[in-house]
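Colleague: here are the coordinates; sequence isn't available:
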């Protein structure tokens, strides 16, 4: 790498972090994790050169990789601690799970598409992210064998927070999930499970692919 390349790379990274802050990602630990995990390896083909832009991009199996600011805001909303065990529903490219891996003790990520899980797993190994377990399964039912979880992040929209996932959340745990009809703007909801029940907090409008039951055709 030449001096000019290194300078250009550093400038792109600075602009990337500035864009995150300007969109409301202010948690220092989240920003550090997003600086550490390069988005580029998670984007292939035609859109690879747009990895540092704050926009969603298409990936395999008709899915998308979320725009970085939304990844940051969702991660921030989880209020993670280093001892947390996290379930992510919707592995997709693997980028969100990689960010979570920098902030939590253990990350379980599940997707209905075997191809996405396989490709994300290869990147996790390449980056030596040893605290992520990627599983092909119907994420709408969570991972009962590994429950309960301190935190649950759902990266696809449900009409309501899924009951099976809420049941796998520890007392004091937090779930962040987009809620709404798939053809309208959804709301990002934070659900906190307390001793007396569930507390719901609306965070911001978002747009995600719908949460679909069953395995993908490649699964």
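Modeller: Alright, I've got the coordinates. Treat the numbers as computed from the prediction; the structure is a model and nothing was measured.
Colleague: make it CA atoms for all contacts and neighbour counts henceforth
Modeller: Noted.
Colleague: continuing past the longest helix anywhere in the chain, what's the next helix or strand?
Modeller: Ranked by number of residues, the top helix in the chain under DSSP state H is helix 3-22. Downstream of helix 3-22, the first helix or strand assigned by DSSP states H and E is helix 28-36.
Colleague: hmm, back to that, report the buried residues of the longest helix of the chain.
Modeller: 13, 16-17, 19-21 (16 or more other C-alpha atoms under 10 Å).
Colleague: go on, stretch 39-52?
Modeller: 39, 41-43, 51-52.
Colleague: can you check stretch 198-207 too?
Modeller: 206-207.
Colleague: And stretch 111-128, by the same measure?
Modeller: 111-118, 120-121, 123-124.
Colleague: among the residues you listed, which are in strands?
Modeller: residue 111 (DSSP state E).
Colleague: wait, which of the buried residues of stretch 111-128 is closest to residue 191?
Modeller: Nearest to residue 191 out of those is residue 111 (C-alpha to C-alpha; 21.4 Å).
Colleague: and here's the other structure:
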């Protein structure tokens, strides 16, 4: 496989047609080597338009499809002076992308083996402004708040209020919210101490993040 041709095709045939037009994001995807964050057994899938298994797929342990990661990155619009929280480090690829755009990134990962692997991948890639923490990120990281941006690298039924409260005024949170068969990527922006705006970005489906509360089921 011609890796650089595969990377080019991924960007031009999957990512750009999905309304990812930010030149900085596209350039970053050409520079950060996605294949270095893919488990050895699945290297052949590195540039395909699919989720890649990282461990227990039943627990949502996957790398999100490249176009979905790229679109979330574009919508967050992270600036160089900003501090970012990611919930769900996975293999560390999204954290690496964020690390190239932000001043500092903290990425939480509930699975200890994945957290260790993500940290190793980031170190090997020379991304030194990302810290991976092996802990539940469903309640955010109050000790490090407030954040300029938060991204949930997986889906949730609802975004916890506790996470929204850890945004600075002007801060953004990107999440995939809802239930199958249709979920929606949404961007929450803190417009004042008390108020938030919500923008629907696009419809998609993604595996659940572990540790997040579920809505109460109806009882008959």
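Modeller: Sure thing, it's come through. These figures come from a predicted structure and were not determined experimentally.
Colleague: Need the buried residues of stretch 111-128 of structure 1 in CSV (columns: distance to residue 94 of structure 1).
Modeller: CSV is the format used below for the buried residues of stretch 111-128 of structure 1 (distance: C-alpha to C-alpha, whole Å):
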residue, distance to residue 94 of structure 1
111, 10
112, 13
113, 12
114, 13
115, 12
116, 8
117, 8
118, 10
120, 5
121, 8
123, 8
124, 8
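Colleague: ok, the buried residues of stretch 111-128 of structure 1 vs residue 170 of structure 1, which is closest?
Modeller: Looking across the buried residues of stretch 111-128 of structure 1 and measuring by C-alpha to C-alpha, the closest to residue 170 of structure 1 is residue 111, at 21.7 Å.
Colleague: Show me what that closest one lines up with in structure 2.
Modeller: Counting by TM-score structural alignment, residue 111 of structure 1 lines up with residue 109 in structure 2.
Colleague: Same question for residue 15 of structure 1.
Modeller: In structure 2, residue 15 of structure 1 lands on residue 9 (TM-score structural alignment).
Colleague: Which members of the buried residues of helix 3-22 of structure 1 define the maximum pairwise distance?
Modeller: The most widely separated members of the buried residues of helix 3-22 of structure 1 are 13 and 21, with 12.5 Å between them, by C-alpha to C-alpha.
Colleague: does residue 104 of structure 1 count as helix, strand or coil?
Modeller: Per DSSP: H, G, I helix; E, B strand; the rest coil, the secondary structure class of residue 104 of structure 1 is coil.
Colleague: Apart from its chain neighbours, what residue comes closest to it?
Modeller: residue 82 (4.5 Å; C-alpha to C-alpha, 6 or more residues apart in numbering).
Colleague: quick one: the helices in structure 2?
Modeller: 3-9, 23-31, 66-76, 93-101, 112-124, 161-164.
Colleague: To residue 197 of structure 2, which of those lies closest?
Modeller: Per C-alpha to C-alpha, nearest to residue 197 of structure 2 of those: helix 161-164, 10.9 Å.
Colleague: need the contact list for the spatially most central residue of structure 1.
Modeller: Nearest to the mean C-alpha position of structure 1, by C-alpha atoms, centre = their mean, lies residue 96 at 3.2 Å. Contact partners of residue 96 of structure 1, counting by C-alpha atoms under 8 Å, 6 or more residues apart in numbering, are residue 71.
Colleague: which residues in structure 2 does stretch 69-79 of structure 1 align to?
Modeller: Residue span in structure 2 matched to stretch 69-79 of structure 1, by TM-score structural alignment: 67-77.
Colleague: for the matching stretch, which positions count as buried?
Modeller: 67-76.
Colleague: Let me see the contact set for the residue nearest to residue 104 of structure 1.
Modeller: Contacts of residue 82 of structure 1 by C-alpha under 8 Å, 6+ apart are 103-105.
Colleague: In TSV: those residues, plus neighbour count.
Modeller: As requested, the contacts of residue 82 of structure 1 are exported to TSV (neighbours: other C-alpha atoms under 10 Å):
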residue	neighbour count
103	21
104	19
105	16
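Colleague: Next, format the residues you listed as TSV and append distance to residue 47 of structure 1.
Modeller: Shown next, in TSV, are those (distance: C-alpha to C-alpha, whole Å):
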residue	distance to residue 47 of structure 1
103	28
104	29
105	32
